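Enquirer: no sequence for this one, just the structure:
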């Protein structure tokens, strides 16, 4: 389907500016134009046609663009009326261009104008509005009657009576009906405004009303100029028609941009002034009628009977309307009170038929509107129906209350507690229904819980009958199992002791012969005269293996002592430099010992550690690095943390590093990273385990990570010797 929408920028901003500019240019043309009379007549007619055509086109466009069906229908009728007026303006323009002075041409224009007023009125009636909610129907009907009577009487006195008293010699043209048609349109607008909710009144409705007023002004001027024969186009009398068409176009623009109406309706002062004008409109109509009657009496010296009667009747109507309004306000307060009750409430007559219901009752009964319930008997909604008549009869006298069931759609019902109280004794009764569904559900849950408690209590009693026997049997079983566990634990402790004693004994027995063999080899290597080359190399190789075996035996002894809790450790202030010197002497037989690079700070902080344990820790770490990093230097560095509470030593190599799995098990007993190289890389998986155990015994910790450039880094921490600031030196506790 073809897109019929206009550009948004044009509809939102450019159209209002274009309408305003057109109106200003037209006013300037009226004030400053220097054309001859015929030229002014057809140029002015063309200006009226252009404005009317724009208004009609926008009305038709709005009929296709709006989503609200009622608004589209209203704008369709408005568009028809405006386009009929366009035809009337074209007839007037052609008569001016070709200088038609025949009565038929003027009568065609007048007839078309009168014909176009009817669809305009229909469009105004169909235009969407919200009904007035703060006044009763009778009060609004009286207001509308006062306004209509005052307006019609004023039109009669102003326009009809002068013709009846002094009839003209010539036949009245159609144009003489213009004021009546316009006044009827204005009266229709006032009545529609009276019946509308001013808080939700569209801005377009206001522009339409002002457009009718502007057109009425020109029609009155035109009708007044016809009789002396002075009616000519292009004069100031045409301004109301152009202004009216511009206002009709502005109304279409307002409905295309509803945000402006919503913004205006949110203004408190707008709603306040609209409401004030709506409330004083009947009073204003009466004052206009009475004021004009008084004016006639002042200047003519006689009273207009019709004006006086209408004024008096309007005043009486206003008094009656005020009383009705006061009663409706009180009734509205009562209705609001009933409607605001959260529980179902109603009023019924002496026959039990509903006369007033609140929204809560409509919701409970499944009704979409009050009309579905009003007039129906209570017995149609309550069960049991047999006792409803007696309950209503008692409620009319002294009141009644009791439990019933309220029927709902789909053959459902809810329990209620109904209370009836006499509103007018013997005539009406007011009732409220309290929903007992929640209470009944809680009662059912409580009953079910009580039954469950009784069942549980019976089951508990049955269980208690065998409880003592079951407890006695379980106690015997647990006692027997505990004794068995004690015997097994003692046996395991004995086996562990025998294992430790055996390992210690074997290690001691091996250490003494190895020491003797090593001493003999050293004496042989130190013998004068020297030894053959092969013999010396073999002896040196044997000596290295003896030292390695001796270190392994020392490791086994330390591990046994740690497991048994008998390894003597004496943490004390220890110089790292002295430990390094001892370690260098022990590492002389290790292959690749020359790759170790020592990067120690000056001065080196004193650690709190056992000297033998710290030498063992560093030896195992360096031995591990020399085995698994066969190339590149091995760096040993030291320092202290930012707080100065702990010192650290790092051993870093250029080897392959550790995988994530290796890092999780690296310090476990007997764990080796390169199991496939077990034959080429000698080890037992105990070195790093011994390191961790010794550090934990001295309140230290150890960490491992891979270096960014390749290789592994093992870092351990130990407490430092710190100065307390008062000349006393103390050991720092472990941090982190």
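Expert: Received it, and whenever you're ready, just let me know what you need. What you are looking at is a predicted structure, and each value in this text was computed from that prediction instead of being measured.
Enquirer: Could you use CA atoms for every contact and neighbour count after this?
Expert: Fine.
Enquirer: How about residue 260: what's its closest non-neighbour residue?
Expert: The spatially closest residue to residue 260, leaving aside those adjacent along the chain, is residue 254, at 7.0 Å (C-alpha to C-alpha, 6 or more residues apart in numbering).
Enquirer: In contact with that neighbour, which residues?
Expert: The contact partners of residue 254, by C-alpha atoms under 8 Å, 6 or more residues apart in numbering, come to 203-204, 260-261.
Enquirer: quick one: which of these is nearest residue 189?
Expert: Minimum separation from residue 189 among the contacts of residue 254 (C-alpha to C-alpha) is found for residue 204, which lies at 12.7 Å.
Enquirer: Could you pull out the strands in the stretch 401-550 of the chain for me?
Expert: Under the criterion DSSP state E, counting those that start in this stretch, strands of the stretch 401-550 of the chain are mapped to 412-424, 428-435.
Enquirer: Deepest-packed of those strands, please.
Expert: Stretch with highest mean neighbour count among these: strand 428-435 (a mean of 22; mean count of other C-alpha atoms under 10 Å).
Enquirer: Which helix or which strand is home to residue 331?
Expert: helix 305-340 (DSSP states H and E).
Enquirer: any idea how far residue 16 is from residue 22?
Expert: Residue 16 is 10 Å from residue 22, where distance means C-alpha to C-alpha, to the nearest Å.
Enquirer: wait, residue 458
Expert: Applying C-alpha to C-alpha, the value for residue 458 to residue 22 is 97 Å.
Enquirer: let's bring in a second one:
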């Protein structure tokens, strides 16, 4: 519902609807028959009344204003003159709150810019190496193989990026149908640890687990649950230096839920970055993330999948000490 305000020729308020009072935080206060600036102290809005009268009847004055208080908003304002009497010209103003629309436009702009950047980086490298090969390096067997291996790694990264983008898009649009069935967390977690263990060992990172066999099963899509574990454990291993440790644990908690924890002794995340860490393409260290093969979408996918399962996600971290990711899932009842 739009806010509506009508004033007379002296800018005294004739009418103000409930939505307009809400926009300006007026509560139940009535503004009728009072001067506009006495009720709403906004000179930019007041100036539109004068502009509208000067433009003449039948003309719509259009503006977009930013309100700083009582709540920051973006308002689209349309004003038209209103003939009240032969010698009196008032104004009717319609206010449309476009705050969320502008926020979504900004998100879209940032998303397109991020995708373009993420695609351009490997494509530039692929183009450069292929150009070098075509210029004669193809005849140098040792260099040619090394260059082709680099090109191959970049194309793999492009494939991961496109897969993650497709996954995230489908999850956000509700196109992913979860095949829920009673699932043993310990079995899924151990299968994921077996996949990632060689990578952890090559980086001299200890991978451990504390997964009781009597954990109650959870109603989950086994493949999507594995995807959550893979993203979290893989991230933890990537950002844990040699000699560090990554531990996966789980336990029943109040409310008939199970809490899963993935804790590492890695480099940690600065407090300023924590609130945005699950945003698409948000990275604390972009260069290092790309070097390690990250797409910047893993935690965003994890967040959406956990929420889709009816769970919640928390991330705690301390630079130089490590990161702990916790998520909860509803349980199906006691273990069979």
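Expert: Thanks, I have it. Everything numeric here is computed off the predicted structure, so don't read it as measured data.
Enquirer: nearest to residue 248 of structure 1, of the strands of the stretch 401-550 of structure 1?
Expert: If you check each of these against residue 248 of structure 1 by C-alpha to C-alpha, strand 428-435 wins as the nearest, at 52.6 Å.
Enquirer: Find me the equivalent region of the closest one in structure 2.
Expert: Alignment of strand 428-435 of structure 1 against structure 2: no match, by TM-score structural alignment.
Enquirer: Tell me what angle that strand forms with strand 412-424.
Expert: Angle, strand 428-435 of structure 1 to strand 412-424, by axes from the mean of the first three to the mean of the last three C-alpha atoms, to 10 degrees: 150 degrees.
Enquirer: Okay, angle between the helix holding residue 331 of structure 1 and strand 428-435 too, please.
Expert: Direction vectors for helix 305-340 of structure 1 and strand 428-435, defined by the same axes, to 10 degrees, enclose an angle of 40 degrees.
Enquirer: Relative to structure 2, which residues correspond to the next helix or strand after helix 305-340 of structure 1?
Expert: Next helix or strand after helix 305-340 of structure 1 toward the C-terminus (DSSP H and E): strand 345-349. Taken onto structure 2 by TM-score structural alignment, strand 345-349 of structure 1 occupies no residues there; it is unmatched.
Enquirer: Check stretch 683-702 of structure 1 too.
Expert: Going by TM-score structural alignment, stretch 683-702 of structure 1 lines up with residues 294-313 of structure 2.
Enquirer: Give the buried residues for the matching stretch.
Expert: When burial is assessed from 16 or more other C-alpha atoms under 10 Å, stretch 294-313 of structure 2 yields the following buried residues: 294-306, 308-309, 311-313.
Enquirer: Could I get the buried residue list for stretch 216-235 of structure 2?
Expert: Using 16+ other C-alpha under 10 Å as the burial criterion, the residues of stretch 216-235 of structure 2 that qualify are 216-222, 224-235.
Enquirer: swap that for stretch 178-192 of structure 2, sorry
Expert: Buried residues in stretch 178-192 of structure 2, counted by 16+ other C-alpha under 10 Å: 178, 182-186, 188-190, 192.
Enquirer: how far out from the middle of the chain is it?
Expert: Mean-position distance between stretch 178-192 of structure 2 and its chain equals 26 Å (C-alpha atoms, centre = their mean, to the nearest Å).
Enquirer: For residue 90 of structure 1, list the residues it contacts.
Expert: Residues touching residue 90 of structure 1, when contacts are defined by C-alpha under 8 Å, 6+ apart, comprise 45, 49.
Enquirer: which residue lines up with it in structure 2?
Expert: Taking TM-score structural alignment as the alignment basis, one finds that residue 90 of structure 1 is matched in structure 2 by no residue at all.
Enquirer: and residue 90 of structure 1, how far is that from residue 113 of structure 1?
Expert: For residue 90 of structure 1, the distance to residue 113 of structure 1 under the criterion C-alpha to C-alpha works out to 11 Å.
Enquirer: again with residue 27 of structure 1
Expert: Distance of residue 27 of structure 1 to residue 113 of structure 1, given as C-alpha to C-alpha: 24 Å.
Enquirer: likewise residue 723 of structure 1?
Expert: Summarising the geometry, the distance separating residue 723 of structure 1 from residue 113 of structure 1, computed by C-alpha to C-alpha, is 112 Å.
Enquirer: just the strands in the stretch 101-250 of structure 2 please.
Expert: With DSSP E, counting those that start in this stretch as the definition, the stretch 101-250 of structure 2 shows strands at residue ranges 181-183, 206-210, 218-220, 245-253.
Enquirer: so of those strands, which one's packed in deepest?
Expert: Mean neighbour count (mean count of other C-alpha under 10 Å) peaks for strand 218-220 among the strands of the stretch 101-250 of structure 2, with a mean of 23.
Enquirer: Okay, buried residues for the longest helix seen in structure 2 please.
Expert: Of all the segments assigned as helix in structure 2 under DSSP state H, the longest by residue count is helix 99-134. Residues 99, 114-115, 118, 122, 126, 129-130, 133 are the ones in helix 99-134 of structure 2 that count as buried (16+ other C-alpha under 10 Å).
Enquirer: Stretch 158-174 of structure 2 now?
Expert: Applying a neighbour-count criterion of 16+ other C-alpha under 10 Å, the buried positions in stretch 158-174 of structure 2 are 158, 160-161, 164-165, 168, 171.
Enquirer: As CSV, these with distance to residue 280 of structure 2 would be great.
Expert: Formatted as CSV, the entries for the buried residues of stretch 158-174 of structure 2 read as follows, by distance: C-alpha to C-alpha, whole Å:
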residue, distance to residue 280 of structure 2
158, 16
160, 14
161, 12
164, 10
165, 9
168, 9
171, 13
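Enquirer: returning to that earlier point: tell me what the longest helix of structure 2 is packed against?
Expert: In this structure, helix 99-134 of structure 2 makes packing contacts with strand 73-85, helix 141-172, judged by 3 or more C-alpha pairs under 8 Å, 6 or more residues apart in numbering; DSSP states H and E.
Enquirer: how much distance is there from the last one to the middle of the chain?
Expert: Spelled out, that is helix 141-172 of structure 2. Relative to the centre of its chain, helix 141-172 of structure 2 is centred 23 Å away, using C-alpha atoms, centre = their mean.
Enquirer: counting contacts, what elements does that helix pack onto?
Expert: Helices and strands touching helix 141-172 of structure 2, by 3+ C-alpha pairs under 8 Å, 6+ apart, are helix 99-134, helix 298-308.
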